[in-house]
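1. structural data only, the sequence is not supplied:
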């Protein structure tokens, strides 16, 4: 056999071992010898049973995603599984680590599955804009029942071994060494001297299914899909498992897969999959740069942001010293944290014991000296330079040598903040997104003197606390908020010229955003933008008068919309529409009908233009980093792949043409196409290689 697939014998039990690090992906160089092994052992009379196992840290964790969209070399996974399930002697998958996607589909081709206690099993293809393409949407419902399978397949979330055993997906949990347990299990089945049905022949659970109940669950999941095609296709394919024969359902599954894999949504989601991994590769931070050890964190500020950041660390098992100016503020902050954990307990996602363990990791403090033993300290105080510099001056006096001093700033100059210390190499920006214990994005802001090992530490730390990190450079607003400002600049102009907040928001919702800009302003609080504008000496024609009336959004029950009786559902407000009319009249603007297309061009295209400028300036290392920022921090639809990927789908030439049109109409700089956009449009180049396009 080849190095990637080997066969050994334990008496009359053959053990096939896949060894294709790091995750034993089912590449062609694995599939080909695996097929040879199946065929040889099928016909070997001295073999009574077969165990399929994997070397390394995991069972097969999926197909080789780099092969998607290319001509598939045979045998493909479907052929492998078809051969495997026709073997009449008992076959057993020995599962450790994760059996995901094609890995679980391969295991479903065996008669039985034995797993270790830490194993996790799932079909995450939906997260790549796909559905399982080798029978997963048919065989999993056969074993678990359609409704349980539907939830797993449409969410893409793996399940633990206990749940898998309870549902019938796993037949035994290994007590001791996994492969040895699987061999004994296989030998015992062989000793029974009978033929065992393949999974494809076990239709009991689908024949007993309640189709009406299934359709109700599927409809609810479709609502949550927000325009994504893969979850809907997954649900339909699982339904086919109930209503069609196995072979008919399998053929339909393949039809759906082929359509999805060639579509823009799957291309976009696969782009994001690789982009997230590329984002961890930071110029100047090689694999030889060792991260610093983080045993304790300090967080300054126990408000909404500080409390969320502290929870993120504690959720990752890192003790936190939480500092506030007085005990009352600390009490409020910790009470909010405890309430958040209590909600998780009530939902069943956290046990009371786990909640108690997490709360025990918090240490209260009102004294900066208590931060002396922290390996990283993150301030989450008011977004004002003078306040931030005062905090860092104090930190410089108490923090131990080598401690990382981080600022959770959304806009401010990290290099200026660093001048308040004698250790600029230890200063870095850590821009968390609210609510920080939920939102995944972490913009790591690299100052001019930030040390490489500080960046390496934060990249490693982000993974530990469940964040998706992107390293960016220093500029006002960094990547996300700088582009957001460009997207937002036309918002009020659109209102004054004839649009309504609900019309603009509908365009965004139809595009796939979780909410439109005016709903977002109300959710975040209009006072935040108001305070930022004041600090910059800027004004807003409509938002400022709303703030002056105390209309700060959801928290006051009024903003751009009404929120009656504590509701979070926005209702158009005639008072706001009158304010818009009045302000337009004052400026001599004749309001007109504005199309959805115009709204999209005047909001999304300037954002893309600003992203191109960010790339020109080196604030982001690559276009895919910009896409990761926007899909993980701002709700850009994953089915569109992020703003820069979407720009290429839309056509860079078209975007440049429309930007020039609106620049001519308005004279605004946000519509003046960047040099990079113009070069790419002229050359037909791509953001993935702007140097080549510019050559």
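-> The structure has been received and is ready for your questions. What you are looking at is a predicted structure, and each value in this text was computed from that prediction instead of being measured. Residues are numbered from 1 along each chain as shown.
2. hey, let's count contacts and neighbours off CA atoms from now on
-> Will do.
3. residue 597: neighbour count?
-> 9 (other Cα atoms under 10 Å).
4. distance of it relative to residue 404?
-> Relative to residue 404, residue 597 is positioned 47 Å away (Cα to Cα, to the nearest Å).
5. now do residue 194
-> According to Cα to Cα, residue 194 stands 64 Å off from residue 404.
6. between those two, which is the more surrounded one?
-> Neighbour count, other Cα under 10 Å: between residue 194 and residue 404, residue 404 has more, with 28 against 11.
7. got the contact list for the more buried one?
-> Taking Cα atoms under 8 Å, 6 or more residues apart in numbering, we find residue 404 in contact with 375-377, 426-428, 454.
8. just the strands in the stretch 201-350 of the chain please.
-> Taking DSSP state E, counting those that start in this stretch as the test, the strands found in the stretch 201-350 of the chain are 297-300, 320-323.
9. deepest-packed of these, please.
-> Most buried of the strands of the stretch 201-350 of the chain by mean neighbour count (mean count of other Cα atoms under 10 Å) is strand 297-300; its value is a mean of 26.
10. what's the offset of that one from the middle of its chain?
-> Computed by Cα atoms, centre = their mean, to the nearest Å, the chain-centroid distance of strand 297-300 equals 25 Å.
11. that strand - contacts with which helices or strands?
-> helix 304-315, strand 320-323, strand 376-379 (3 or more Cα pairs under 8 Å, 6 or more residues apart in numbering; DSSP states H and E).
12. residue 307 is in contact with residue 435, correct?
-> No: Residue 435 is not in contact with residue 307 according to Cα atoms under 8 Å; the separation is 9.1 Å.
13. quick one, which of the two is more surrounded?
-> The neighbour count for residue 435 versus residue 307, taken as other Cα under 10 Å, is higher for residue 307 (25 against 14).
14. wait, doesn't that one sit right on residue 332?
-> No: using Cα under 8 Å as the test, residue 307 is too far from residue 332 to be in contact (10.0 Å).
15. returning to what we had before: turn the helices and strands packed on strand 297-300 into a markdown table, including distance to residue 90.
-> Formatted as a markdown table, the helices and strands packed on strand 297-300 follow (distance: least, Cα to Cα, whole Å):
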| stretch | distance to residue 90 |
| --- | --- |
| helix 304-315 | 43 |
| strand 320-323 | 52 |
| strand 376-379 | 54 |
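16. to residue 17, which of these lies closest?
-> helix 304-315 (36.2 Å; Cα to Cα).
17. tabulate the strands of the stretch 201-350 of the chain (a markdown table), appending distance to residue 473.
-> A markdown table is the format used below for the strands of the stretch 201-350 of the chain (distance: least, Cα to Cα, whole Å):
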| stretch | distance to residue 473 |
| --- | --- |
| strand 297-300 | 23 |
| strand 320-323 | 27 |
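18. closest one to residue 628 among those?
-> strand 297-300 (25.7 Å).
19. just the residues contacting that closest one, thanks.
-> Counting by Cα under 8 Å, 6+ apart, 306, 309-310, 313, 318-324, 371, 374-381 sit against strand 297-300.
20. now with 7 Å?
-> The contact list for strand 297-300 (Cα atoms under 7 Å, 6 or more residues apart in numbering) reads 306, 310, 318-324, 371, 374-381.
21. let's bring in a second one:
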């Protein structure tokens, strides 16, 4: 036996206690320890039952992530679960905290399961691009039925103990010390002469409409393979004897192990955690955060205030008039009402947040005691400078002054104060209380502890915080402007906006660029084009057909007409026939003969433009690492998680192939398609973007 599994006797019951902090991950040592302890229990006279229990805060939280990507080591988990289930002794799992993935599969290999009221179980493997590979797809449906098992496995959601009891996943809920509870349950089972109850010997679940379910899962997952493949494993549980079903589960598991999607999802899993681990912040303590100021109570400001309130921070909201202050409080109240409805807070908490934790004021002096203030006013430099001058005068020394700007120069904003070291950009994404991305924009003079404070706030708010340098658009919006531009070029050359949107949603994006433009408001892009017109390079191709629509007062979803027509009460929009006429007129004016584009070419050009600009962003140090780009696009721009981000996508495609395509496109438009120096360097050296991530770790 290993040190991570201890063996004790309580009369007729052998207790196997897992102690692999912090969450009892199923390392090789844990697997070996459980196997050895089962051998010992079966060899000792008088042992009639085995109780498996976890130390610390969880039963078994799942696989050991330290073993990801390494050769498998014996005993493997499927064999361990089979070995536990085959024991002639009565085997009981006493579960607390989380029992996820392999942890739940171990519990399903036991004959009985008791859990604490607060326990949660789940099989989240689909989020890593695989499926439960230790019998989970075969045992769970025998307990819950096929339909419930498919839902649980393909969503990977956590299931709370009361629902798990209702579904038949656990047999009893009992509060108390897990070992004490488990021993009492095991004794009751022995006293009642309860039989061993291997899940594998239970009847096959009844079938469902497998093909329709498979198609629905592919559609819902926007092409992600693992949920639909996991469903096929559950189908095997319905149609095959258990041993054959296990073999089928293993085949499907190995199929997924070899997919590019698994590579992308593993990359996303690890780097979601690594992105806020910055070497420059090691040993740097953040400033204290208890009270937050928010300037401007529009949609963005109200969302930021809501996020802060829900995280336990006090908020002082500044607005310009009584009416604006009342409207801001109403927006925040609406957001909190949504949190109440979803069960995130109770009524008492809701009322306290609105009446005690939130203060709405028109006086900047109300900010004198806040620890950090976030400006969320109109995206106009002069307006922001006026606000920061007031903040400079009103806020206490050491208060962090943050701008929620999407594009503007944070250095210029900082220079308008007497304390540029206290100034930082905190770029939230709308709706700010929902979207997970936070760009922490570090200006030239921003103090290290101010940067640390930005990341500390992101953690408090449950955000994925990414460090960005100062440039027009920072990481996300700068790259967005480039891939949005190439979409515009393809429209001029013959692809319709609707084909482009469809091709990119088929690729896995949450929305296509033209649907996104409608959602954001076409007037934003219109204003940007007018702002940049005077300094635009003569070789830059900028479609202007959509400006004709804006001139008529049509700005997308908020006016009911844009690239798509939106009707009240209907979800989504239908293609606007005016758009094709406007495009045709511009093509004729420019002397362009439109050509056909395949969906594959649309995706390739779009992605190559994205990767090339991202390489520029990393090369310039705006993003310190390629993974910073990947996490920005994943959490702020609807990039398909199963590709891992644009840089991971490029690594999977092969950087040499991506560069070759960029150079080929450059023969048509040399100004736009200029290969990034960093991309050329990596190809010449035979290296990848991920190599840069490892060097920076």
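-> Received the coordinates, thanks. Bear in mind that the values here come from a model prediction, so they are computed numbers and not experimental data.
22. let me see the TM-score of these two.
-> The TM-score (TM-score structural alignment, normalised by the length of the first structure) is 0.93; 687 aligned residues with a Cα RMSD of 2.4 Å.
23. hmm, back to that, residue 479 of the first structure is nearest to which of the strands of the stretch 201-350 of the first structure?
-> strand 297-300 (23.9 Å).
24. give the aligned range of that closest one in the second structure.
-> Using TM-score structural alignment, strand 297-300 of the first structure lines up with residues 292-295 of the second structure.
25. against the first structure, what's the mean shift for that stretch, could you check?
-> Here the mean offset of stretch 292-295 of the second structure against the first structure after fitting is 1.8 Å, by mean Cα distance after the TM-score superposition for the first structure.
26. repeat that for stretch 35-42 of the second structure.
-> Stretch 35-42 of the second structure sits 1.2 Å off on average (mean Cα distance after the TM-score superposition for the first structure).
27. pull out the buried residues from that stretch.
-> Across stretch 35-42 of the second structure, burial judged by 16 or more other Cα atoms under 10 Å covers 35, 37-38, 41-42.
28. what is the nearest of these to residue 342 of the second structure?
-> Closest approach between those and residue 342 of the second structure, by Cα to Cα: residue 35, at 42.7 Å.
29. residues in contact with the closest one?
-> Contacts for residue 35 of the second structure were tallied using Cα under 7 Å, 6+ apart; they are residue 80.
30. and with 10 Å instead?
-> 1, 5, 29, 75, 79-81, 83-84 (Cα atoms under 10 Å, 6 or more residues apart in numbering).
31. among the residues you listed, which one has the most neighbours?
-> For these, neighbours tallied by other Cα under 10 Å; top is residue 5, 26 neighbours.
32. and that residue? What does it align with in the first structure?
-> So, by TM-score structural alignment, residue 5 of the second structure is matched to residue 5.
33. go on, residue 585 of the second structure?
-> Under the alignment by TM-score structural alignment, residue 585 of the second structure pairs with residue 582 in the first structure.
34. the strand or helix carrying its match vs the second structure, mean deviation?
-> Assigning secondary structure by DSSP states H and E places residue 582 of the first structure in helix 574-586. Compared with the second structure after fitting, helix 574-586 of the first structure deviates on average by 1.6 Å (mean Cα distance after the TM-score superposition for the first structure).
35. just after that helix, pick out the following helix or strand.
-> helix 596-617.
36. host element of the most centrally placed residue in the second structure?
-> Centroid-nearest residue in the second structure, with Cα atoms, centre = their mean: residue 635, separated by 5.6 Å. For residue 635 of the second structure, the element it lies in under DSSP H and E is helix 626-636.
37. what do you get for residue 104 of the second structure?
-> When elements are assigned from DSSP H and E, residue 104 of the second structure belongs to helix 102-109.
38. onto which residues of the first structure does that helix map?
-> So helix 102-109 of the second structure sits over residues 102-109 in the first structure, by TM-score structural alignment.
39. now do the same for residue 628 of the first structure: its match in the second structure.
-> In the second structure, residue 628 of the first structure lands on residue 631 (TM-score structural alignment).
40. in the first structure, what stretch matches stretch 388-402 of the second structure?
-> Using TM-score structural alignment, stretch 388-402 of the second structure pairs with 392-406 in the first structure.
41. report the distance from the matching stretch to the chain centre.
-> That offset, for stretch 392-406 of the first structure, works out to 32 Å (Cα atoms, centre = their mean).
42. got it, and stretch 74-92 of the second structure?
-> Centroid separation for stretch 74-92 of the second structure versus its chain: 34 Å, with Cα atoms, centre = their mean.
43. follow-up on the earlier one: thinking the match of residue 585 of the second structure is in contact with residue 495, fair?
-> No: the criterion here is Cα atoms under 10 Å, and residue 582 of the first structure misses it with residue 495 at 11.4 Å.
44. who touches both of those two?
-> Listed contacts common to residue 582 of the first structure and residue 495 are residue 542; contacts here mean Cα under 10 Å, 6+ apart.
45. ok, the two, which is more surrounded?
-> Neighbours per residue, other Cα under 10 Å: of residue 582 of the first structure and residue 495, the larger number sits with residue 495, 21 against 15.
46. residue in the second structure matching the more buried one?
-> By TM-score structural alignment, residue 495 of the first structure lines up with residue 491.
47. got the contact list for that match?
-> Applying Cα under 10 Å, 6+ apart, the residues contacting residue 491 of the second structure are 485, 497-500, 543, 580, 583-584, 587, 594-595, 597.
48. make it 7 Å
-> Shown in contact with residue 491 of the second structure (Cα under 7 Å, 6+ apart): residue 497.
49. how about residue 229 of the second structure?
-> residue 252 are the contacts of residue 229 of the second structure under Cα under 7 Å, 6+ apart.
50. and the aligned residue in the first structure for it, how close does it get to residue 225 of the first structure?
-> Aligning on TM-score structural alignment places residue 229 of the second structure opposite residue 233 in the first structure. Using Cα to Cα, residue 233 of the first structure is found at 11 Å from residue 225 of the first structure.
51. and residue 161 of the first structure, by the same measure?
-> 27 Å.
52. counting neighbours, go ahead and name the busier of these two.
-> residue 161 (24 against 16).
53. what's the neighbour count on residue 244 of the first structure?
-> Residue 244 of the first structure has 14 neighbouring residues, counting by other Cα under 10 Å.
54. that one matches what in the second structure?
-> Aligned partner of residue 244 of the first structure by TM-score structural alignment: residue 240.
55. swap in residue 420 of the first structure?
-> So, by TM-score structural alignment, residue 420 of the first structure is matched to residue 416.
56. now do the contacts for that match.
-> 385, 389.
57. with the one 4 residues further on instead?
-> Going by Cα under 7 Å, 6+ apart, residue 420 of the second structure touches 414, 445-446.
58. what's the distance between it and residue 475 of the second structure?
-> Per Cα to Cα, residue 420 of the second structure is found 22 Å from residue 475 of the second structure.
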